[in-house]
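Peer 1: Let me see the structure of the following:
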Amino acid sequence: MSKTTIYLIRHAEAEGNFIRRFHGITDSDVTEKGKLQAQKLAERLKNVHFDVIYSSPLKRAFYTAQQIAKGRGIEIIIRADLVEINGGDWEDRCWDELPILYPKEYELWEKRPHEHCMPNGESMYELYLRAVSAFEDIVKTNSGKCVCIVTHGTLIRALLTYIKGYEFERLNEILWQDNTAINIIEYKDSRCNLLVEGDWSHLGEELSTIAYQDWWQQFLKERGIREQNINIIERRENYE
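Peer 2: The predicted structure is shown next:
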């Protein structure tokens, strides 16, 4: 069976990322920093041949996909099943409000996210099933090709449990990724090989969204990660 290569990419910074409000299906615009991030991402990928580019329908993902697609003559294929988790009552709420308004649900989100369900929204397991179904369909449709998928942080986190061969209960072992982070997967003989996980080194410190946000520092501290600015979770040399 021929090898299929998938670049799984998080969108550029959007307003919700900057102002720290929960934007799942809320369709916020890309920020000025996000536009610079997308430009850096496109420059990083300019020598990578893509046969097809898929995107979530939300503006932050589609804009990012457009920057990658420039000059390639490739139509971007929109897939509704690549959209971010439906946050239900959490949508457009300030992150600082969530543990106060929804203490039980927020504790699950933080400590046992595989059990979490958004109030009047989507559960993490529903998101996982949707993400895996989309991924498998895209791989099946594009056997032997190089594919770009632009989507969202929570969806990527859930999908990586499948790609890494984890039980979904291990979701909390998957680290969050910065905007425009790159994951590269080789699919062959019905197996996924994760070559690169969470690489946002193209941003540098000055364009990172999460590097200096308090929640990220706390996230690293809770997991015993000492580095102040993690920009590559896993990387194998000469992958491009």
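
Peer 1: Could you use CA atoms for every contact and neighbour count after this?
Peer 2: OK.

Peer 1: Let me see the contact set for the spatially most central residue of the chain.
Peer 2: Among the residues of the chain, the one closest to the centroid is Gly153, at 3.2 Å (CA atoms, centre = their mean). For Gly153, the contacting residues are Arg10, His11, Glu84, Trp176, Gln177, by CA atoms under 8 Å, 6 or more residues apart in numbering.

Peer 1: Distance from the chain centre to the longest strand belonging to the chain, please.
Peer 2: If you go by DSSP state E, the chain has its longest strand at strand 191-199. Distance, stretch centre to chain centre, for strand 191-199: 13 Å (CA atoms, centre = their mean, to the nearest Å).

Peer 1: can the contacts of Gly153 go into JSON lines with extra columns for secondary structure?
Peer 2: Converted to JSON lines, the contacts of Gly153 look like this (DSSP: H, G, I helix; E, B strand; the rest coil):
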{"residue": "Arg10", "secondary structure": "strand"}
{"residue": "His11", "secondary structure": "coil"}
{"residue": "Glu84", "secondary structure": "coil"}
{"residue": "Trp176", "secondary structure": "coil"}
{"residue": "Gln177", "secondary structure": "coil"}
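
Peer 1: one more to put side by side:
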Amino acid sequence: MVKLYIIRHAESQWNPIGRYQGLLDPELSERGREQARRLGEHFKDVELHALYSSPLKRTLQTAQEIASVKGLEVVEERRVIEIDHGNWSGLLVEEVQERYPEQFRQWLEEPHRVSFEGGESLQDVYSRVNSFMEYLKERHWGQNVAVVSHTVPIRCMYCGLLKVDLSKFWSFGCDNASYSLVHMEKDRNVIMRLNITCHLGELYVEAHKAL
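Peer 2: Sure thing, here's the model as predicted:
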């Protein structure tokens, strides 16, 4: 079995204003830095053998707080990088609603059908994160592993781990600096904890519904 901790990065500078980040690279906000510190403290007594992160600043800065507490090296992994939002990248939610109303509706109601112009589709992300999940099972069987990623790849991970259709993409909560625990067993995957945020206390902020 692999005990897999799936972690979303702490709050970035763009999260509070509802701006699509994609592969753009804002750093953590002031609140996000404190969220990441508390997340690291929470993992102080959790046994970890490996720590992976998307190569973007918001994930690396979050992962580093865990790494410093655990004495681990952060391994950068492009397969868990955020979706490339293409033409949406850098736009506010309100701007996307105005410029791309039909695609925005589809993103909320039929995300599995969306392919971002100049970017990726949900299926693209699903394929790469599932490739990484298989790698983890082969490389880290019998170990505890943490992965710091983003909302879209994380929700795709859940769909892949549970073998549910990508149309269920929005069925999983994914707040900043949250973590989930999945037991990756030989013939099944069991979600033991989902979107845990109790370590954040007053720093908890509910995630934007459209990001």
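
Peer 1: After superposition, what is the TM-score?
Peer 2: The TM-score (TM-score structural alignment, normalised by the length of structure 2) is 0.94; 210 aligned residues with a CA RMSD of 1.4 Å.

Peer 1: Map Gln67 of structure 1 onto structure 2.
Peer 2: In structure 2, Gln67 of structure 1 lines up with Glu65, judged by TM-score structural alignment.

Peer 1: Pull the contacting residues for the closest residue to that match other than its chain neighbours.
Peer 2: Nearest residue to Glu65 of structure 2 in three dimensions, chain neighbours excluded: Gly40, at 5.0 Å (CA to CA, 6 or more residues apart in numbering). Each residue near Gly40 of structure 2 by CA under 8 Å, 6+ apart is listed here: Glu65, Ile66, Ala67, Ser68, Val69.

Peer 1: what does the longest helix belonging to structure 1 contact?
Peer 2: For structure 1, the longest helix by residue count, based on DSSP state H, is helix 124-141. Contacts to helix 124-141 of structure 1, defined as CA under 8 Å, 6+ apart, come from residues 4, 81-82, 85, 113-118, 155, 158-159, 162, 187.

Peer 1: show me the contacts for the match of Gln67 of structure 1.
Peer 2: By CA under 8 Å, 6+ apart, the contact set of Glu65 of structure 2 is Ala36, Arg37, Leu39, Gly40.

Peer 1: on that earlier part again, Provide the aligned range in structure 2 for the longest helix of structure 1.
Peer 2: Alignment of helix 124-141 of structure 1 against structure 2: residues 122-139, by TM-score structural alignment.

Peer 1: so how far is that stretch off the chain centroid?
Peer 2: Distance of stretch 122-139 of structure 2 from the chain centroid (CA atoms, centre = their mean) equals 13 Å.

Peer 1: Can you give me the buried ones in it?
Peer 2: Buried residues in stretch 122-139 of structure 2, counted by 16 or more other CA atoms under 10 Å: Leu122, Gln123, Val125, Tyr126, Arg128, Val129, Asn130, Phe132, Met133, Leu136, Lys137.

Peer 1: Can you give me the distance of the alignment partner in structure 2 of Glu197 of structure 1 to Ser178 of structure 2?
Peer 2: Alignment note (TM-score structural alignment): Glu197 of structure 1 maps to Leu194 of structure 2. With distances taken as CA to CA, to the nearest Å, Leu194 of structure 2 is found 8 Å from Ser178 of structure 2.

Peer 1: Between those two, tell me which one has more neighbours.
Peer 2: With neighbours defined as other CA atoms under 10 Å, Leu194 of structure 2 and Ser178 compare such that Ser178 has more, 24 against 17.

Peer 1: so where in structure 2 does stretch 39-58 of structure 1 end up aligned?
Peer 2: So stretch 39-58 of structure 1 sits over residues 37-56 in structure 2, by TM-score structural alignment.

Peer 1: wait, stretch 98-110 of structure 1
Peer 2: Using TM-score structural alignment, stretch 98-110 of structure 1 pairs with 96-108 in structure 2.

Peer 1: What segments of structure 2 are helices?
Peer 2: Under the criterion DSSP H, structure 2 contains helices at 30-42, 57-70, 93-99, 101-109, 122-139, 151-162.

Peer 1: Reformat the ones you listed as TSV; add distance to Gly201 of structure 2.
Peer 2: Converted to TSV, the helices of structure 2 look like this (distance: least, CA to CA, whole Å):
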stretch	distance to Gly201 of structure 2
helix 30-42	9
helix 57-70	17
helix 93-99	27
helix 101-109	29
helix 122-139	30
helix 151-162	21
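
Peer 1: Out of those, which gets nearest to Leu48 of structure 2?
Peer 2: Leu48 of structure 2 sits nearest to helix 57-70 of all those, at 7.6 Å, using CA to CA.

Peer 1: surely Glu169 of structure 1 meets Ala158?
Peer 2: No: counting by CA atoms under 8 Å, Ala158 is not a contact partner of Glu169 of structure 1; they are 10.2 Å apart.

Peer 1: More neighbours: which of the two?
Peer 2: Ala158 (25 against 13).

Peer 1: picking that back up, how close does the longest helix of structure 1 sit to structure 2?
Peer 2: For helix 124-141 of structure 1, the mean deviation from structure 2 after alignment is 1.1 Å (mean CA distance after the TM-score superposition for structure 1).
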